[in-house]
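Participant: have a look at this fold, sequence not included:
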């Protein structure tokens, strides 16, 4: 736990850097800590029972090592997926309330709606206003074969109306 805490502590100091500088600093400061952590796990893997919680954790770390290290190569990739997990937390907590979604199509539709809403939030948009824009603009283009208009409706588009954007 101390090794993981040290990784997060150093990673936290890099949060204000540009992605390029963060990647460079990760190589200099975080990578040695990650290397030491995995070396320690490998060294101690046989000292714990494989079926114990610690043994399962060690096995998981070693099986996922390649993926757990991805953040070291790109300054835009977060060190963990806490933001993604946080964005779906409300849905997971409310899933008992979704008993009316009893078909595959209903589940797919629900997943699309939640994805759009959470993407809007992640891009500092007002979800209600963003949905209103999508539901107003997309029907205007139902006969179009050219879908270039969709670029202007993406959450990251500079052309989105001010009504969709949150004021800071």
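Facilitator: Done, it's in. Given the structure is predicted, the values throughout are model-derived calculations rather than measurements.

Participant: okay, CA-based contacts and neighbour counts for the rest of this
Facilitator: OK.

Participant: mind checking the longest helix of the chain?
Facilitator: helix 104-122 (DSSP state H).

Participant: the structure to be compared is supplied as follows:
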């Protein structure tokens, strides 16, 4: 699939889901809660929205980093002293 086709598919498939997610984040953020972890996670999501949606704008970007992560985990297994592990 070309990069433009990927971008188009991502827009079709993910935009609605992300819109619902961001609505939920805004609604939940407006509620009063004592759960500090939830508040922290919601604030992080709001602050990173631009970056979390980057995959929608560029078909060259992978949606997941699992393939890269797997390569590094193989390299890092048993080598805890490496900075990137």
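Facilitator: Happy to help now that I have it. None of these values were measured; they are calculated from a predicted model.

Participant: quick revisit: got the buried residues for the longest helix of the first structure?
Facilitator: 114, 116, 117, 118, 119, 120, 121, 122 (16 or more other Cα atoms under 10 Å).

Participant: residue 78 of the first structure versus the residue lying closest to the third one once chain neighbours are set aside, what's the distance?
Facilitator: For residue 117 of the first structure, ignoring the flanking residues on the chain, the nearest one in space by Cα to Cα, 6 or more residues apart in numbering is residue 127 at 5.4 Å. Spatial separation of residue 127 of the first structure from residue 78 of the first structure under the definition Cα to Cα, to the nearest Å is 24 Å.

Participant: show the contacting residues for the residue nearest to residue 117 of the first structure.
Facilitator: For residue 127 of the first structure, the contact set (Cα atoms under 8 Å, 6 or more residues apart in numbering) comprises 117, 118, 120, 121, 164.

Participant: what's the helix or strand for the counterpart of residue 41 of the second structure in the first structure?
Facilitator: Using TM-score structural alignment, the partner of residue 41 of the second structure in the first structure is residue 57. Using DSSP states H and E, residue 57 of the first structure sits in helix 53-63.

Participant: buried stuff in the helix or strand just after that helix?
Facilitator: With elements assigned by DSSP H and E, the helix or strand that comes after helix 53-63 of the first structure is helix 65-68. Neighbour-count burial for helix 65-68 of the first structure, counted by 16+ other Cα under 10 Å, picks out no residue.
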